[in-house]
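> below are the sequence and a predicted model; questions follow.
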Amino acid sequence: MSLVRGGSGLEATARAFWSQVHPVFMLPPLAASLFGAILAGSVDPPVAAVHVGAMFTAVYTAHLKDGYVDFHVRGEDDDHPLTERGCRVGLVASTAAFAGCCLLLAALADLLAVALTAPTWVIAYHHAPQLDMHPLSATTGYPLGIALAVLGGFGAQTGTLTPVPVGFALVFLVLLSGIKVIDDAQDYEYDRSIAKRTVAVVVGPARAYGVAYGLMIVALLVVVALVAARVFPPGAVVAALAFAAVAAVARRAGPELATMLLIRGSYVFLAVLVAAVWFEPLSRVG
């Protein structure tokens, strides 16, 4: 049986599997992993690379499973490059690769790194069709994966956790959950038709916007509070201000444009945080 639809041969197969790499959603978990490693102060490159590999395979698993469910199970998508068998083969391969990364983390780092990393695959594999049907898990699944990437990246380097990475993980969880609420609002009509209970479906699109921006405001206030408490470096305030400026523009846009602006704003937020930690070592403020 063929692994791909509408093609044959090695090139078509490689192209079909590569199509499941979505940079917009893949880059943040990889960057979060590296950010966690940077927070540790001294980075062991092989360990960091293995953890980044684990994050890549986890998110790839999520994309494969989501595409399989949306096209082959729900009939939501108009097309998909992989057959059902191709999706299953890909899921087995990505899961095996993830397991291999976890074994390497156990050998190169410790079991804490594995304990912080393993749940990302669980979230990825069960996102569709289980977790994406409930407003809480549909909203927090991807952000929780990002938060775990920060913690895992730090834990793999240090073998422990401190208030600094936990604080950053919390901020990303809340901030990205706000963005996810707006992202889900794009599919309000369809989600409602299949009883998919996103926040927008449960409270309505207008109130969902209020929930989303409320979460983002809370996240930015947490950044300011942790700077004031000398947990975060002072430069983290600049990251909060930069994201706030993007959010102010996105607030006047529709769900699709707002999501695009806010996701890119989160990239800026992370980049400024990396610069703040890099140029203002936390040991000076701890």
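Okay, I see it.

> only C-alpha atoms from now on, for both contacts and neighbour counts.
Will do.

> Thr259: what's it in contact with?
Ile179, Ile182, Asp183, Ala250 (CA atoms under 8 Å, 6 or more residues apart in numbering).

> could you measure from the first one over to Cys101?
Computed with CA to CA, to the nearest Å, the distance linking Ile179 and Cys101 is 29 Å.

> and the contacts of Thr259, which two are the farthest apart?
Greatest spatial distance among the contacts of Thr259 (CA to CA): Asp183 and Ala250, at 12.0 Å.

> looking at the two, which is more packed in?
Counted by other CA atoms under 10 Å, Asp183 and Ala250 do not tie: Asp183 has more neighbours, with 22 against 19.

> show me what whichever helix or strand that one is part of is packed up against.
According to DSSP states H and E, Asp183 maps onto helix 163-185. Other elements packing on helix 163-185 under the criterion 3 or more CA pairs under 8 Å, 6 or more residues apart in numbering; DSSP states H and E are helix 23-39, helix 135-158, helix 199-203, helix 205-228, helix 255-279.

> which positions within it qualify as buried?
Neighbour-count burial for helix 163-185, with 16 or more other CA atoms under 10 Å as criterion, is recorded at 164-185.

> likewise for stretch 13-22?
Thr13, Ala16, Phe17, Gln20, Val21.

> with stretch 20-40 instead?
In stretch 20-40, counting by 16+ other CA under 10 Å, buried: 20-21, 26-40.

> with stretch 112-124 instead?
Those would be Leu112, Ala113, Val114, Leu116, Thr117, Ala118, Thr120, Trp121, Ile123, Ala124, for stretch 112-124 by 16+ other CA under 10 Å.

> how about stretch 277-285?
Val277, Glu280, Leu282.

> ok so Tyr190 is a helix residue?
Yes. Looking at Tyr190 with DSSP: H, G, I helix; E, B strand; the rest coil, it is inside a helix.

> re the thing from before, can you list the buried residues of stretch 112-124 in JSON lines and add distance to Tyr209 and secondary structure?
JSON lines is the format used below for the buried residues of stretch 112-124 (distance: CA to CA, whole Å; DSSP: H, G, I helix; E, B strand; the rest coil):
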{"residue": "Leu112", "distance to Tyr209": "37", "secondary structure": "helix"}
{"residue": "Ala113", "distance to Tyr209": "36", "secondary structure": "helix"}
{"residue": "Val114", "distance to Tyr209": "36", "secondary structure": "helix"}
{"residue": "Leu116", "distance to Tyr209": "31", "secondary structure": "helix"}
{"residue": "Thr117", "distance to Tyr209": "31", "secondary structure": "helix"}
{"residue": "Ala118", "distance to Tyr209": "32", "secondary structure": "helix"}
{"residue": "Thr120", "distance to Tyr209": "27", "secondary structure": "helix"}
{"residue": "Trp121", "distance to Tyr209": "29", "secondary structure": "helix"}
{"residue": "Ile123", "distance to Tyr209": "25", "secondary structure": "helix"}
{"residue": "Ala124", "distance to Tyr209": "26", "secondary structure": "helix"}
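
> put this next to the first one:
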Amino acid sequence: MALARADRGVDATARAFWSQVHPVFMTPPLAASLFGAILAGRLEATLAVVHVVAMFAAVYTAHVKDGYVDFYVRGEDDDHPLTERGCRVALVLSTATVALCCLLLFVFVDWVAAALVLPTWVIAYHHAPQLDMHPVTATVGYPLGIALSLVGGFYVQAETITAVPLGFALVFLVLLSGIKVIDDAQDYDYDRSIEKRTVAVLVGPRRAHTIAYGMMGAALLTVVALALARVFPPTAMLAALAFAAVGTIARRATPEIATMLLIRGSYVFLAVLVAAVWFEPLAPLI
């Protein structure tokens, strides 16, 4: 029985499976895992790779399940590259990959390292059609996965959890949740028609817009406060300034353009934070 809808053969099947890799949404969780490892101050490459693969497989699970629900269950999408059986095979493979990574982390680190991975798969698998129907879980599901990825990446290296990774995880949770509210506002009319209760549907697009930028502003102020308290490197404030500049431009744009700008702004935000943490050991020399 075919796994790809468009064509048969190994190449067509491989392309269909690869189509569920969406770099825009894949990159932040993987980068968060590596950022967590950098925060730990050491890098055991093998363990870092295992954790990154686990995060990749978890997000891949979300993409396959979301596509399956949108096309085969809800009828929202016009097409899907995988057959129903192909979706199930992909889910089995991604889930098995997460399970294998958890086993390796349990053996080579400890049970906490594995336990920090498991919720990311739970969020991914249940995002559609369960979690994406409620305003809270629809908003924080993806950002919470990234926060867990960061904390997990740190723990795999350090075998402990400190205020620094928790602080960064909180910042990303709030910041990305704000971006998600803006993103969901793009689909306000359709979501309302199917009774999908996003924040925009619940309070209206204009109020959701205010809430979203309030959340992002709170996240940036948290970065500044923790930098002044020396929990974060002082140079982390540059990341807040960089994202604030992007946010100011995005606020005047349509939800679609704003989402594009804010997602890319979050990449800049993370890049500046990585640089701030990476070069902090040089601070006494400057």
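On my side now, so go ahead. The shown structure was predicted, so the numbers you read here are calculated from the model rather than taken from an experiment.

> Gly41 of the first structure looks like it's in a helix, true?
No. The assignment for Gly41 of the first structure, made by three-state DSSP, is coil rather than a helix.

> report the contact partners of it.
Pro281.

> from Leu273 of the first structure, how far off is it?
Gly41 of the first structure is 14 Å from Leu273 of the first structure, by CA to CA.

> likewise for Leu151 of the first structure?
Leu151 of the first structure is 15 Å from Leu273 of the first structure, by CA to CA.

> one more: Met216 of the first structure?
Relative to Leu273 of the first structure, and taking CA to CA, Met216 of the first structure is found at 16 Å.

> quick one: buried residues of the helix or strand encompassing Ala90 of the second structure?
Assigning secondary structure by DSSP H and E places Ala90 of the second structure in helix 84-108. Using 16+ other CA under 10 Å as the burial criterion, the residues of helix 84-108 of the second structure that qualify are 84, 86-91, 94-95, 97-99, 101-106.

> test my guess that Val222 of the first structure contacts Phe172.
No. With contact defined as CA atoms under 8 Å, Val222 of the first structure does not reach Phe172; the gap is 10.5 Å.

> how far does stretch 147-164 of the second structure sit from its chain's centre?
Centre-to-centre, stretch 147-164 of the second structure and its host chain are 16 Å apart (CA atoms, centre = their mean, to the nearest Å).

> what about Leu151 and Leu273 of the first structure, which has more around it?
Leu151 (31 against 23).

> roughly how far apart are the residue nearest to Arg85 of the first structure when sequence neighbours are not counted and Val89 of the first structure?
Setting aside the residues directly before and after it, Arg85 of the first structure is nearest to Leu3 in space (CA to CA, 6 or more residues apart in numbering), at 5.8 Å. Distance, Leu3 of the first structure to Val89 of the first structure, using CA to CA: 8 Å.

> cool, and Ala149 of the first structure?
Counting by CA to CA, the gap from Ala149 of the first structure to Val89 of the first structure is 25 Å.

> with Gly159 of the first structure instead?
Distance from Gly159 of the first structure to Val89 of the first structure, by CA to CA: 34 Å.

> could you do Leu170 of the first structure as well?
Leu170 of the first structure is 35 Å from Val89 of the first structure, by CA to CA.

> same question, Ala138 of the first structure
For Ala138 of the first structure relative to Val89 of the first structure (CA to CA), the value is 26 Å.

> can you check Ile217 of the first structure too?
Distance of Ile217 of the first structure to Val89 of the first structure, computed by CA to CA: 42 Å.

> and the buried residues of stretch 13-22 of the first structure, which two are furthest apart?
Checking the buried residues of stretch 13-22 of the first structure with CA to CA, the most distant pair is Thr13 and Val21, at 13.7 Å.

> check the mean deviation of stretch 117-125 of the first structure from the second structure.
Mean deviation of stretch 117-125 of the first structure relative to the second structure after superposition (mean CA distance after the TM-score superposition for the first structure): 0.4 Å.

> surely Ala239 of the second structure meets Val272?
Yes. Shown here, Ala239 of the second structure and Val272 form a contact pair, counting by CA under 8 Å, at 5.2 Å.

> more neighbours, these two?
Ala239 (24 against 20).

> surely that one is in a helix?
Yes. Under three-state DSSP, Ala239 of the second structure falls within a helix.

> next, the contact list for it, please.
With CA under 8 Å, 6+ apart, Ala239 of the second structure has these contacts: Val268, Phe269, Leu270, Val272, Leu273.

> shared with the first structure, which of those residues?
Retained in the first structure: Val268, Phe269, Leu270, Val272, Leu273, out of the contacts of Ala239 of the second structure (criterion both residues aligned by TM-score structural alignment, their matches' CA atoms under 8 Å).

> excluding residues flanking it in the chain, which one is nearest the second one?
What it means is Phe269 of the second structure. Phe269 of the second structure's closest residue in space is Ala239 (CA to CA, 6+ apart), at 4.9 Å.

> swap in the last one?
Nearest in space to Leu273 of the second structure, with sequence neighbours left out and distances taken as CA to CA, 6+ apart, is Ala236 at 5.5 Å.
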